[in-house]
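A.B. asks: Structure of the sequence below:
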Amino acid sequence: MVTHEITPQRRDHGQEITCHAALDLTPHGPHFENSSSAVKLKVYDLPEEPQLLTSLYIEVGTRATARCRVAGVFPTAGEARFTLSFGGESLNFTVATSDDTATAQGEVWSPFPGQRELNCTVTMGPVSRSAGQSVLIYSLPKPVLEVTESRILVNSSVTVTCRSPEPEPLGVLLQLRDAKGVLVPSAPAQPPLQFQLTAGEEDDGREFTCEARPHSGIPAVKHTSARLTVLYGPRMDDSGCPREWIWKEGTEQNFSCLARGNPAPAVECTKDGVSISIGVQRQVRREDAGTYHCKASNPHGSASRDVTVQVEYFHILPLVLGLVGAAAAGAGLAAWGYMYYRSKRIRKYRLRQQQAKLVEQGKPAEQRSLNGAAQSPPDVEHSV
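C.D. replies: The predicted model follows:
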């Protein structure tokens, strides 16, 4: 018997091994040889430990996915054999392969809280590797949020309570918050949590949230929310119903008047006792100018408001009268100028005629008098 030991390598996989024997009887006899049937050498390699991929924390009654993955499998990932168990019980699973990686996947869950062990074993031929992981099964009841009344009248007192359904929620941290932040944080000796307020109009639609987390630091959280409805009568202000509108004739406008309130108020506007449409686009006329009386009402009261509308338009009559007046003034000025010029020219002409006549008559005294009077025409002519 001949024994030969080797250290198999991946390159040896599939090699044939035979045993050869020879009997040499020469020179007195024949030479005999014989060989065994060939045997193929199978080489397996599982160089890495399997990896468990699952959540460390699972809620009671909740199903979670557990995966066991192993890489570097030789000769093929499809030859890997898995066993998967949770809490000592075998799991049903499926196996998927990709290149030299094989992955077994199953579901884990438990109806009771506590620690459970997840175990995975991978076998390749004579080689096996195992991995284990501890999983905490926890219980986190949904918190309870109580509001004295979810629909209340404005200025009423409201109490908001946040608690755990467990009689002694020692393992739960509570918080009571709204959209702006934490209202009441949890304290060891404080549950349940309470918050009181006098409801104002601004609290209408305010949402409160009761939040619960496990005390042990488990990354889990549960919420319960409630929304507050505050009922109040109509409110009218400049933001929704301005007191004054200024429109231009011929433009497209719509008369708008809104009121706040809960429930939403009905708004009606009238002008000279006639109801008008609110929020409807229309062409502005001069007749739209005036005072509108608007009234808003709901089951909790009413409010009223007067709105004044001014309509700006183009006045053609003053322009026409102005043009006519300007034309008349121009015509009168021209006539006055003509008459003044004509009277001055005629006067000068007559003075010259008298002067010439006196010279011909030869009357010195009268001529001196006329000459004295006649000295003014050149000045008059100059002034003209």
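A.B. asks: all contacts plus neighbour counts: C-alpha atoms, from now on.
C.D. replies: Noted.
A.B. asks: Let me see the ranges of the helices in this protein.
C.D. replies: All helices of the chain, identified by DSSP state H, fall at 316-361, 364-374, 376-383.
A.B. asks: Would you format these as TSV with mean neighbour count and distance to residue 289 included?
C.D. replies: Listed next are the helices of the chain as TSV, based on neighbours: other CA atoms under 10 Å; distance: least, CA to CA, whole Å:
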stretch	mean neighbour count	distance to residue 289
helix 316-361	12	19
helix 364-374	13	72
helix 376-383	11	60
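A.B. asks: Also this sequence, please, to line up against the first:
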Amino acid sequence: MPLPAWQPVGENFTLSCRVPGAGPRGSLTVTLLRGARELVRRSFSGESPRARGAVLTAAVLARREDHGANFSCRAELDLRPHGLGLFENRSAPRMLRTFALSPEPPRLAAPRLLEVGSESPVSCSLDGLFPASEARVYLALGAQRLHPDIILEGDALRAAATATASAEQEGATQLACSVTLGRESRETWENVTVYSFPAPLLTLSAPSVPEGETVTVTCAAGAQALVTLDGVPAAAPGQPVQLQLNATANDDRRSFFCDATLEVDGEVLSKKESTELRVLYAPRLDDSDCPRSWTWPEGPEQTLRCEARGNPAPSVHCARPDGGAVLALGLLGPITRALAGTYRCTAANVQGEAVKDVTLTVEYAPALDSVSCPERITWLEGTEASLSCVAHGVPPPTVSCVRSGAAEVIEGLLHVAREHAGTYRCEATNSRGSAAKTVAITVEYGPSFEELSCPSNWTWVEGSGRLFSCEVDGKPQPRVECVGSRGTTERVLLPLAPPDPSPRAPSIPSEPASGIYTCNATNQHGSMVKMVAVSVESPPKMDESTCPSHQTWLEGAEAVGPACAALGRPSPQVSCSREGGPWPQRIHVSRQDAGTYLCLATNAHGTDTRTITVGVEYRPVVAELAASPPGGVRPGGNFTLTCRAEAWPPAQISWRAPPGALNIGLSSNNSTLSVAGALGSHGGEYECAATNAHGRHSRRITVRVTGGRELGRGCLSQRCGWWHRWK
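C.D. replies: Take a look at the predicted model:
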């Protein structure tokens, strides 16, 4: 069976496939397909071998996704069990179109009233369409079919068109819309009233007249319209309204308004028309458009305007009466002080001219310059003076000066005193701003000495690097010289802090000399003299000459301490200590007193220290005299005698041997005596003597050269010896 042209979504339709003459039917299989997918498959096995042909029928529910799908039938004859092959045949595919259409009517959007000759947008929309692109729309205004633009959004459709009414359609008519999809349609309509309402006609007897002439204004409209001219209504619909006036300058550019109203289908419609009257008249310079006085702030760009009323539009020219500067009217430009002054403005057109004098004032903030308000002012003590600063500015500024840190304004004539010196802040103020300036006032006066700043008695300390400070009060700063006036200091210049740089000043010694000096202070306002007594002192100083760094004591002697003295004024006190302990007034010198001592010299101007090394010397003592080997010596044998002495400074060692003892050897410092190949003459008493600057000490030892022996050792009163006894 053929498929339906359109099938509603959600409803069943019948698929039928007929395979005529195919057999045997028992070997036949028939399949209904949607595209390549099997919908229904049936095998006719078991049928009579003589049966031929087959029919397969199925009911299918239409869906959206079936729209545009192809349906077909496939027949398979399987003769392979009979020794033949599998035979297959397909039908031509049939395409199915499905659709869905909302039961609701379309929605119309259209004006209730439509004026002849005017255009108005209309639209027809419907939701719930599938497929929306297959829908057909019919939109018409009366018998006039419209050609809408179709806009699709998913399952929604909107048809938009522009409706233009003609005079033939005037009156009541219908706007109809029909949407068709598949085998179904949805329709709707709206009533529209078409009307005719021409614009009112507003006329002037003359569009442009000279001042003083009469002008007639007429307002008219269609037969059914009621007109109003500047608020005055006509007597009845369809009748015109007129207005007459004597033209004046104030009527120039006057607008007239003509209103027309028309009632259509219970709704009142209106239209308006306007026109402008031009009145020709001579220029007029009013204060509102061209003020007699202009005031501008200096700096920002401004547009100078002097406008004249008149028709035709007058030209305006403003210049100084003396033929000087001309104002650039209507142009944006900077305002400068040079523009200030009086100008004559002339306005002219073909009807005449007008003249007016205007004054331009340029205001600017105050300024305090160095001429009218100097930064530095000098007054003389005892005179009369006033602090006055003049400022430039428009409007004229007020100026006040206040001392820094004070609140009182300085005014009037002052009797100058030193306390008037200082820094003042002068401020000028007007409506455009303010300016401030710092003014330093110096009060000058003659020199004067003060004991604290220039003492009558001064002590100079050697090495301090300090110069005599004689500060003198005075303005300008006085020049001070202190010159010796008596004895060794006569005509000697006392070095001052700072030193006098004058090349004519006497030479300055490396250190001042004690004595009396005359100090003279001078500036342009006078001079003053003062006598100064100078004394020279110095801090302690120790050197090799006053405190030798190496000193020697003798053991057993009496000592009062290191020999140290110090130079300085006043005379320093000197004390020495060892390892932080004080030095006793007197000691009996022992070897333990040797070492390092710190000596400290002190006076009012400081201290000096010096490190002293003390050595203690003592008489020699032979501490040990020994033989090696410790026993006696056989003839031909070797022996050594060793002598050790204690002494400072170190002792000189000397030996005395038995008479006839030869071939004796001594070490480099004589501390060792040695004999190789002892003979009988080497036997006897040997003496070792130690000698230094402080004395001599000796010890003896006896050596025996023989056969077998007993050896012994003994010491008797500064004498030690070796002896032996034959066995």
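A.B. asks: Quick check: TM-score for this pair?
C.D. replies: Here the TM-score for the pair of chains, by TM-score structural alignment, normalised by the length of structure 1, is 0.60; 301 aligned residues with a CA RMSD of 4.7 Å.
A.B. asks: Format the helices of structure 1 as JSON lines; extra columns: distance to residue 199 of structure 1.
C.D. replies: Below are the helices of structure 1 laid out as JSON lines (distance: least, CA to CA, whole Å):
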{"stretch": "helix 316-361", "distance to residue 199 of structure 1": "59"}
{"stretch": "helix 364-374", "distance to residue 199 of structure 1": "106"}
{"stretch": "helix 376-383", "distance to residue 199 of structure 1": "93"}
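A.B. asks: Quick one: residues contacting the closest residue to residue 248 of structure 1 other than its chain neighbours.
C.D. replies: Once flanking residues are discounted, residue 248 of structure 1 sits nearest to residue 312: 4.7 Å by CA to CA, 6 or more residues apart in numbering. Residue 312 of structure 1 makes contact with 246, 247, 248, 249, 286 under the criterion CA atoms under 8 Å, 6 or more residues apart in numbering.
A.B. asks: Looks like residue 99 of structure 2 contacts residue 135 (just checking).
C.D. replies: No - with contact defined as CA atoms under 8 Å, residue 99 of structure 2 does not count as touching residue 135 (9.6 Å).
A.B. asks: And those two? Which one has more around it.
C.D. replies: Set residue 99 of structure 2 next to residue 135 and count neighbours by other CA atoms under 10 Å: residue 99 wins out with 24 against 17.
A.B. asks: and the gap between that one and residue 70 of structure 2?
C.D. replies: 16 Å (CA to CA, to the nearest Å).
A.B. asks: And for residue 159 of structure 2?
C.D. replies: Residue 159 of structure 2 is 32 Å from residue 70 of structure 2, where distance means CA to CA.
A.B. asks: neighbour count winner among those two?
C.D. replies: Higher neighbour count among residue 159 of structure 2 and residue 70: residue 159, with 21 against 16, using other CA under 10 Å.
A.B. asks: Trace the more buried one over to structure 1, please.
C.D. replies: Residue pairing (TM-score structural alignment): residue 159 of structure 2 is matched to residue 104 of structure 1.
A.B. asks: which ones are touching the closest residue to its match other than its chain neighbours?
C.D. replies: Nearest residue to residue 104 of structure 1, sequence neighbours excluded (CA to CA, 6+ apart): residue 95, at 4.4 Å. Taking CA under 8 Å, 6+ apart, we find residue 95 of structure 1 in contact with 102, 103, 104, 105.
A.B. asks: now the last one, nearest residue through space, not along the chain?
C.D. replies: Pointing back at residue 105 of structure 1 there. Nearest to residue 105 of structure 1 is residue 67, by CA to CA, 6+ apart, at 4.5 Å.
A.B. asks: In JSON lines, list the contacts of residue 95 of structure 1 along with distance to residue 374 of structure 1.
C.D. replies: Compiled in JSON lines, the contacts of residue 95 of structure 1 are given as follows (distance: CA to CA, whole Å):
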{"residue": "102", "distance to residue 374 of structure 1": "141"}
{"residue": "103", "distance to residue 374 of structure 1": "140"}
{"residue": "104", "distance to residue 374 of structure 1": "141"}
{"residue": "105", "distance to residue 374 of structure 1": "139"}
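A.B. asks: residue range for the longest strand seen in structure 2 in structure 1?
C.D. replies: Ordering each strand of structure 2 by length in residues (DSSP state E) puts strand 606-628 first. Under TM-score structural alignment, strand 606-628 of structure 2 has no counterpart anywhere in structure 1.
A.B. asks: which secondary structure elements does that strand contact?
C.D. replies: strand 526-541, strand 550-554, strand 595-603, strand 639-648, strand 684-692, strand 695-703 (3 or more CA pairs under 8 Å, 6 or more residues apart in numbering; DSSP states H and E).
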